[in-house]
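[1] This is a predicted model, with the sequence first.
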Amino acid sequence: MIPVFDFRVLFVGVAFSVGLSGMNHAYANDAAWQKLAEGGKVVLMRHASVNTGRGQGNSLLRDPSCKRERNLSSEGEREAREVGKQFQERKIPISDVRHSPFCRTADTARIAFAQGGPAAYLSLLEILGADEAAAQTRALSHVIGEYAGEGNLVLITHEPNINAVSFEMMKQSDFLVLQPKGGSEFEELGVVRWSGSD
């Protein structure tokens, strides 16, 4: 078993999330946005929507030219712009943006936040062996748990990576709001479901 983080902390986050699930989406989103406005949090985001179907690239392939990868759709580009607009309009402080080396995550960061650098600990888990995936998940948990900046740290990655550290089911452009607790521990404060955003 991978010691990703303290499951007592996970229980608190899941309990809060379950509580939110019965509320209006906009209210749940507003609660998470209010936490982000305080700064010092970590945003763990799934990349925006991608092209699907035959001839639309390989979701498991890493191609620096972006020609053979699965890339953002026009809808995904719109989502990313809207995410960035919400952060700006709500005056959410951002200290840094990191993304998986894949093109769809890099493009989400560029369009939404006009910044970002690749981080190996955010790379797609599905293409890794079990030991490497476990080590990468530990690294991600440590980055989240140890974050101590005044603004918020934005991490843009893939669904399997988020599933490795949370029980939340994340659609494209959804993101978790996390409170670092030191070491590899963190608390889930809420989730912004993009389909339910203003």
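    That came in fine, so what should we check first?
[2] From now on I want contacts and neighbour counts done on CA atoms only, so please keep to that.
    Noted.
[3] From the rest of the structure, what touches stretch 144-157?
    With CA atoms under 8 Å, 6 or more residues apart in numbering as the test, stretch 144-157 has contacts from 36, 39-47, 92-100, 105, 108-109, 122-124, 178-186.
[4] any idea how far the residue nearest to the spatial centre of the chain is from Ile144?
    The central residue of the chain, meaning the one whose C-alpha is nearest the mean C-alpha position (CA atoms, centre = their mean), is Met45 at 1.7 Å. Remark: distance between Met45 and Ile144 (CA to CA, to the nearest Å) = 12 Å.
[5] residues contacting Ser100?
    For Ser100, the contacting residues are 106, 118-124, 156-158, taking CA under 8 Å, 6+ apart as the criterion.
[6] do Ala31 as well
    Gly190.
[7] dropping in the other structure now:
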Amino acid sequence: MHRRMILTLGTLVLSPVASGQPAFLPDGEAVALLRGGGLNLYFRHGITDRSQSDSGRRGDRAGQRNLSAAGREQATKLGRAFRALDIPVAEVLTSEVFRARDTAELAFGAARVEPDLIADDYTPGNAAEDARHVSRRLATPVIGGNRVMVGHIVPLGLILGRSLAQAEFPEGAAAVFRPLGADWEFLGFVRAEQLIRAAEL
């Protein structure tokens, strides 16, 4: 399913949504795609503790919704799955919000914080601008593996031009993009659990 990025009047506008949204890629297809490298993978942070809420204060872990114990385990297993399945990673970028940063570091080790991957709760009035920057990065080719970006659900919805349901892009899932230089192709979603299950098999 192809999406073309169009920037007008300071807002992010994307081409109309094609009929039949990509669902979760089948396990074997997902693993083969990721093993091939050259993709941009936009992960949502891992499973969070829903008893916590966000204050909107950057750098304040106590004032943010953080990973739960299940989320920390999920991120750790995701990283092990990448290694067991020989999925190459060229670089890892993350939001500075702790749930994303912790996911990136538990799964992949060192990660570079990128300001435009921030959650919309922490960037009032700038969410569309941040999404525009991320969309450009999704179009940027990557050499030597896959580019992993760990972010949040709302910015990805802005990039795709529609709201995303929790079940469609659950915590720990990835949206898979093929970069085309000036554009990108959205290939579908992959749950963290799909890769973990494939590695265990």
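    Arrived safely. Everything numeric here is computed off the predicted structure, so don't read it as measured data.
[8] of the contacts of stretch 144-157 of the first structure, buried ones?
    In terms of neighbour count (16 or more other CA atoms under 10 Å), the buried residues within those are 36, 39-47, 92-94, 96-100, 105, 108-109, 122-124, 178-181, 184-186.
[9] quick one: which of the residues you listed sit in helices?
    Applying DSSP state H to these, the entries found in helices are 36, 105, 108-109.
[10] what's the neighbour count on the equivalent of Ile111 of the first structure over in the second structure?
    Structural correspondence for Ile111 of the first structure with respect to the second structure (TM-score structural alignment): Leu106. The local packing of Leu106 of the second structure (other CA atoms under 10 Å) involves 21 other residues.
[11] got it, and the one 5 residues further on?
    By the other CA under 10 Å criterion, the neighbourhood of Ala111 of the second structure contains 21 residues.
[12] which residues of the first structure does the longest helix anywhere in the second structure align to?
    If each helix of the second structure is counted by residues according to DSSP H, the longest one is helix 69-84. Counting by TM-score structural alignment, helix 69-84 of the second structure pairs with residues 74-89 of the first structure.
[13] how big's the offset between the matching stretch and the second structure?
    In the superposition against the second structure, stretch 74-89 of the first structure averages 0.7 Å from its aligned positions (mean CA distance after the TM-score superposition for the first structure).
[14] how about that stretch: buried residues?
    Using 16+ other CA under 10 Å as the test for burial, stretch 74-89 of the first structure gives 76-84, 86-87.
[15] returning to what we had before: list of residues touching the longest helix of the second structure?
    Outside helix 69-84 of the second structure, the residues that touch it by CA under 8 Å, 6+ apart are 46-48, 88, 102-104, 106-108, 172, 192-193, 195-196, 198-200.
[16] among those residues, which are in strands?
    Among those, no residue falls in strands (DSSP state E).
[17] Buried ones among those residues?
    Judged by neighbour count, with 16+ other CA under 10 Å as the criterion, the buried members of the contacts of helix 69-84 of the second structure are 46-48, 88, 102-104, 106-108, 172, 192-193, 195-196, 198-199.
[18] Assign a three-state SS to the equivalent of Leu153 of the first structure over in the second structure, would you?
    With TM-score structural alignment as the criterion, Leu153 of the first structure lines up with Arg147 in the second structure. The three-state assignment at Arg147 of the second structure reads strand, by DSSP: H, G, I helix; E, B strand; the rest coil.
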